[in-house]
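S.K.: For reference, the sequence and a predicted model appear below.
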Amino acid sequence: MKSLGTKSLSSQRILLRPFIIEDTKASYENWTSDALMTKYLRWPAHVSMNETENILRSWINQYSDENFFQWAIIVKATGEVIGTISSVDTNLSERTVELGYCIGSKWWHKGYTTEAGKLVCDYLLTECGFEKLIIHHDSQNPASGKVAQKLEFNYLGRKLQAGRNNQGIVDEDCYELTK
């Protein structure tokens, strides 16, 4: 297995790349302050651009770690940063990665998250050599499950009261994709 860190990946419509501090304003306006988007997440919508700048700085400082995976999702046609896809948990001994993704509500139902997921899954399994990818999501968020299904993850089942997010304690649907 060879971890290569957050390297730029691209498809026809999107570019995935490491965040840069200049992404702060667009990230804040397009997704981190979006209360609809954060409804099923573990962190609340940002109320100031300073919050977004602080999280971007923390990610930027971690890019030297080749086992850190956090991409900005950018629409090529506009150059806008519309969300992120990342590893929320990397287990090197088991060669697994749990993926997390969020995208501003303005860009929902346009296939961008699935497109980003395909790039990241291929990269992590093929280039980095991970054996298994995992997705957990709030069972009340079926759109996240549809992304997992479109990425050909296998549904493992529902864990009752297994997660916590802005809705409180929630049931989680669990998926995995193996090599």
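M.R.: Ah, there it is. It should be emphasised that the depicted structure is a prediction, and the values quoted were computed from it without experimental measurement.
S.K.: going forward, measure contacts between C-alpha atoms and count neighbours the same way
M.R.: Fine.
S.K.: list the buried ones in stretch 6-25?
M.R.: By neighbour count, and taking 16 or more other C-alpha atoms under 10 Å as the criterion, the buried residues in stretch 6-25 are 6, 9-10, 14-19, 24.
S.K.: Do me a favour and get the end-to-end distance for that stretch?
M.R.: Between the opening and closing residues of stretch 6-25 there is a gap of 21 Å (C-alpha to C-alpha, to the nearest Å).
S.K.: Show residues contacting that stretch.
M.R.: 49, 52-53, 56-57, 59-60, 63, 66, 68-77, 81, 112, 115-116, 119-120 (C-alpha atoms under 8 Å, 6 or more residues apart in numbering).
S.K.: Measure how far stretch 151-162 is from the centre of its chain, please.
M.R.: Using C-alpha atoms, centre = their mean, to the nearest Å, the mean C-alpha position of stretch 151-162 is found 17 Å from that of the whole chain.
S.K.: List the buried residues of that stretch.
M.R.: 151, 153, 155, 158.
S.K.: Next one for the comparison:
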Amino acid sequence: MSNYVTPILTTDRLTLRPLTRSDADDLYAVFSDPAVMRYWSAEPWTSVASAEKAISQALDAYRDASEVRFGVELAQSGILVGTVNLHHFFGQNRRCELGYALGSAWWGKGYATEALSAALDYGFHELRLNRVEADIDPRNAASAAVLERLGFRK
């Protein structure tokens, strides 16, 4: 068992928080969108059962404290618009991987940069990580641009 607890983080416009079972419909809306899933190595979800399964996996990760999984919600409305995950931790060299998705209706508004910045700040300062890696499809120029703005290198 590790010590990776998912806290609640806030930014000017967002709240990053643990997922709950009540997030199933909003999470399904994100991951059933073909535009969101275009560069993923999985097909868009076809039923809310996929969201329920993902939430169950997140709840398991919270219980065993093996990953940090955030639901990203708009602070003003409380709508869940995406996810950010710090996962595949390697304790020996204090590194992990970063995963994220944002519903296409919220692209181009700076939300991804804002959410990732908060999660990375938590990872480097609170979890004392040395390195965070992100694996993206090389055709996903928008995601690459977000990561480059945050200091990632190819």
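M.R.: Received it, and whenever you're ready, just let me know what you need. What you see is a predicted model; the values in this text were computed from it and never measured.
S.K.: what's the TM-score here?
M.R.: The TM-score (TM-score structural alignment, normalised by the length of the second structure) is 0.93; 153 aligned residues with a C-alpha RMSD of 1.4 Å.
S.K.: re the thing from before, just the ones in helices from the contacts of stretch 6-25 of the first structure, please.
M.R.: When the contacts of stretch 6-25 of the first structure are checked against helices using DSSP state H, the ones located there are 49, 52-53, 56-57, 59-60, 112, 115-116, 119-120.
S.K.: which among those gets closest to residue 165 of the first structure?
M.R.: For these, the closest approach to residue 165 of the first structure (C-alpha to C-alpha) belongs to residue 52, at 18.8 Å.
S.K.: all strands of the first structure, in order?
M.R.: For the first structure, the strands defined by DSSP state E occupy 9-10, 14-17, 70-75, 81-91, 96-103, 132-138, 154-165, 168-178.
S.K.: Need these in JSON lines (columns: distance to residue 146 of the first structure).
M.R.: Formatted as JSON lines, the strands of the first structure follow (distance: least, C-alpha to C-alpha, whole Å):
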{"stretch": "strand 9-10", "distance to residue 146 of the first structure": "22"}
{"stretch": "strand 14-17", "distance to residue 146 of the first structure": "19"}
{"stretch": "strand 70-75", "distance to residue 146 of the first structure": "19"}
{"stretch": "strand 81-91", "distance to residue 146 of the first structure": "16"}
{"stretch": "strand 96-103", "distance to residue 146 of the first structure": "13"}
{"stretch": "strand 132-138", "distance to residue 146 of the first structure": "11"}
{"stretch": "strand 154-165", "distance to residue 146 of the first structure": "11"}
{"stretch": "strand 168-178", "distance to residue 146 of the first structure": "11"}
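S.K.: Please identify the most buried of these.
M.R.: Using mean count of other C-alpha atoms under 10 Å, the stretch among the strands of the first structure with the largest mean neighbour count is strand 70-75, at a mean of 24.
S.K.: how close does that strand sit to the second structure?
M.R.: For strand 70-75 of the first structure, the mean distance from the matching residues in the second structure following superposition reads 0.5 Å, by mean C-alpha distance after the TM-score superposition for the first structure.
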